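**Q** predicted model and sequence follow; I will ask about them next.
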Amino acid sequence: MSDSETNLKLIGYWMSKKKLHKINWTEFRNTSRKYGYELKEVDLERPLETQGPFTVFLHKLTDIIALASQGDSKSQNVIDRVEQYIKNHPDLIVLDPLDNVRILLDRCRSYNIIIESNLAQYGVFTPKFVELQSSNSTDNLYKLKEADIGYPFLCKPSVAHGSTSAHKMSIIFHEKYISDCFKPPCVAQKFIPHNAILYKIFVVGDKFFIVERPSLKNFYACERETIFFNSHDISKAASQSTLSVLDPEDLQLQIVQPEMSVFKCIVATLRQALGMCLFGVDVIIENNTRKYYIIDINAYPGYDGYPDFFNDLMQHIHQLSNNGSQLPSEDIQCTSTINQ
């Protein structure tokens, strides 16, 4: 290693093997060195003190945090080691703080953040929801009625990460199929017709990029059987699911064109409320009311389709190392127009 390389600051990173395989490491390494940083994969089975010192800790620990919260002792030991290292190094830049990430592992907590924000004044909401904590159909019907959630509604696991079932969902159309709700705890969320269009906002510090993806077609109350699906299969860039094909009567509906100013408000508000730099927001627009609805928020998403992601990431890390604040600036920027 050359003298210039030995002076590079160290970014310790940990991600799942699946996420690691998707990264262009040559591009990432070259970009990080341009900003004065070297990359080093963290071995979570060993003390972090022997692997640093790190200037930055970049991670996707969501699944391990979720497993730890469910009582998995091995995962808890890993998180304890990481948190102890962070505590011992208060100047360490962590993307993102583990306590902040924990919020997004619980769908109800993340939805309540939206409700408690000022986004409603910009026409941005989250669909009505209720957490179901019982397998008793009578109890669940009562909770749905009490929360004013009609049919159809989406049923999702309450835990947004930590298992292969986190993205398995269902659409329940009638009360006689209420027993199709997932094993509790799960979230029942009112279905909003949105013409099968999903807007994924990818946030990197004070910059964001919007990708248009396919989504569920318009569904209405009826007595049809429950539909089970995996949300990843519906909203992939090249997805051709039949669940995204509009019915003939919906083809004439006018598509609502999104306003960039609203997306900017969403990013600025959630950056402040979450205290995070790397997250994704799934947004739909209701056909008739033109209201915006946030249906999910994800920690450190895949950033598929985000142009020059590594440069924006390193710019943000460089900014954090200079001013130390993870709070958003007043200059939230969209890096490009909506991309399909």
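**A** Yep, that arrived. Numbers count the residues shown, from 1 in each chain.
**Q** drop to CA atoms for contacts and neighbour counts, all remaining ones
**A** OK.
**Q** can you map out the helices along this protein?
**A** 3-6, 17-21, 25-34, 62-69, 73-88, 98-105, 107-116, 137-146, 231-234, 260-274, 309-323 (DSSP state H).
**Q** got another, please set it beside the one above:
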Amino acid sequence: MAELRRRYAIGYALAPKKQHSFIQPSLVELARGRGVDLVPIDLGRPLAEQGPFDCILHKLYGESWKAQLREYTERNPGVVVLDPPEAIERLHNRISMLQVVSELRVPQERETFGIPKQIVIYDQFALSDAGTLGALRFPLIAKPLVADGSAKSHKMALVHHRDGLLKQKPPVVLQEFVNHGGVIFKVYVVGDYVKCVKRKSLPDVSEEKLECLEGSVSFSQVSNLTAAEDREEDKYYETMHLDEAEMPPLSFITEIARGLRQAMNLHLFNFDMIRDTKVGNRYLVIDINYFPGYAKMPCYEAVLTDFFLDIAHKKSNDQLD
């Protein structure tokens, strides 16, 4: 009689919108066929009463949820939590988020990497102080300090002149805008798996053009340019061919991804990277997100199923890093 294959239970706790986008029937069916059962965690019941789970996959926040996870892992020390709440919280602050990039010790030969120059402003008065910016040069990207996935945390602006700063609401991170050819590289990380894709980004801003632009413009306005004076940007996107943009070497981004995964103690994240047009082999990491929209990634069902099995096997062999 053939030996029954061990099945693995992955309990998931996600907000409704995240669950709808990530837990697709195609993922559930593929995983089930390979011995992985994706089991919804009932948020109306104590976590301690549910399971047993080999792994808990989550993207929920708050002290109550953290306490439930803590209690569950104390009762079930063999359960893998993807990922630790304390590690995720580092990405909720845009300064601590990118600090880890500056601390990476990754070999840099032909290609180099870093982060843009940036400062954080905590009060409104500092925005009107001429000395606040220091060495930062316009244009600037203004981002809320808190990056918790809320609608408020996504409200960003491209600030062209000093008067545009006065519209910003502290605490805010001011990041020097770097011309990057209108292309952003989104690097998805799933354990050891790394996938880089290209996306359109904000167009370059020349010195001449900077003098003619208004104080600031929100990102939603930049991505929906309809005014007559913005037709030049429309033409920019029409003439830009995304497929012509050269991808960064896979070995290079894989090294960065591995370094970030180990430094942050996270298995599921993506990071946004741009290439400085002034220094063609210089890349800048501008954002890191926990548990991004993997359903947009090609063949995400197979990638995630492989990852779940890898986690389960490492757990069985006590090799999980």
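**A** On my side now, so go ahead. In this text, all values refer to a predicted model and were calculated from it rather than measured experimentally.
**Q** picking that back up, can you put the helices of structure 1 in CSV and add distance to residue 123 of structure 1 and mean neighbour count?
**A** Formatted as CSV, the helices of structure 1 follow (distance: least, Cα to Cα, whole Å; neighbours: other Cα atoms under 10 Å):
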stretch, distance to residue 123 of structure 1, mean neighbour count
helix 3-6, 50, 10
helix 17-21, 34, 10
helix 25-34, 38, 16
helix 62-69, 30, 20
helix 73-88, 38, 15
helix 98-105, 22, 19
helix 107-116, 12, 17
helix 137-146, 24, 15
helix 231-234, 25, 16
helix 260-274, 8, 18
helix 309-323, 29, 17
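**Q** dump the ones you listed to a markdown table, plus distance to residue 188 of structure 1.
**A** Shown next, in a markdown table, are these (distance: least, Cα to Cα, whole Å):
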| stretch | distance to residue 188 of structure 1 |
| --- | --- |
| helix 3-6 | 52 |
| helix 17-21 | 29 |
| helix 25-34 | 40 |
| helix 62-69 | 20 |
| helix 73-88 | 28 |
| helix 98-105 | 16 |
| helix 107-116 | 10 |
| helix 137-146 | 8 |
| helix 231-234 | 15 |
| helix 260-274 | 23 |
| helix 309-323 | 34 |
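**Q** nearest to residue 170 of structure 1, of those helices?
**A** When those are compared by Cα to Cα, helix 231-234 sits nearest residue 170 of structure 1, at 9.4 Å.
**Q** so what's the gap between the closest one and the chain middle?
**A** 14 Å (Cα atoms, centre = their mean, to the nearest Å).
**Q** next: stretch 63-81 of structure 1.
**A** 20 Å.
**Q** contacts for that stretch next, please.
**A** 44-45, 47-48, 102, 105, 159, 161-163 (Cα atoms under 8 Å, 6 or more residues apart in numbering).
**Q** residues contacting residue 138 of structure 2?
**A** Residue 138 of structure 2 neighbours (Cα under 8 Å, 6+ apart): 159-161, 176-177.
**Q** so which of those belong to strands?
**A** 159, 176 (DSSP state E).
**Q** hmm, which of the contacts of residue 138 of structure 2 are common to structure 1?
**A** Here is what carries over to structure 1 from those, by both residues aligned by TM-score structural alignment, their matches' Cα atoms under 8 Å: 159-161, 176-177.
**Q** show me what residue 199 of structure 1 lines up with in structure 2.
**A** Using TM-score structural alignment as the criterion, residue 199 of structure 1 maps onto residue 185 of structure 2.
**Q** wait, its match touches residue 276, no?
**A** No - contact criterion Cα atoms under 8 Å: residue 185 of structure 2 and residue 276 do not qualify, at 12.0 Å.
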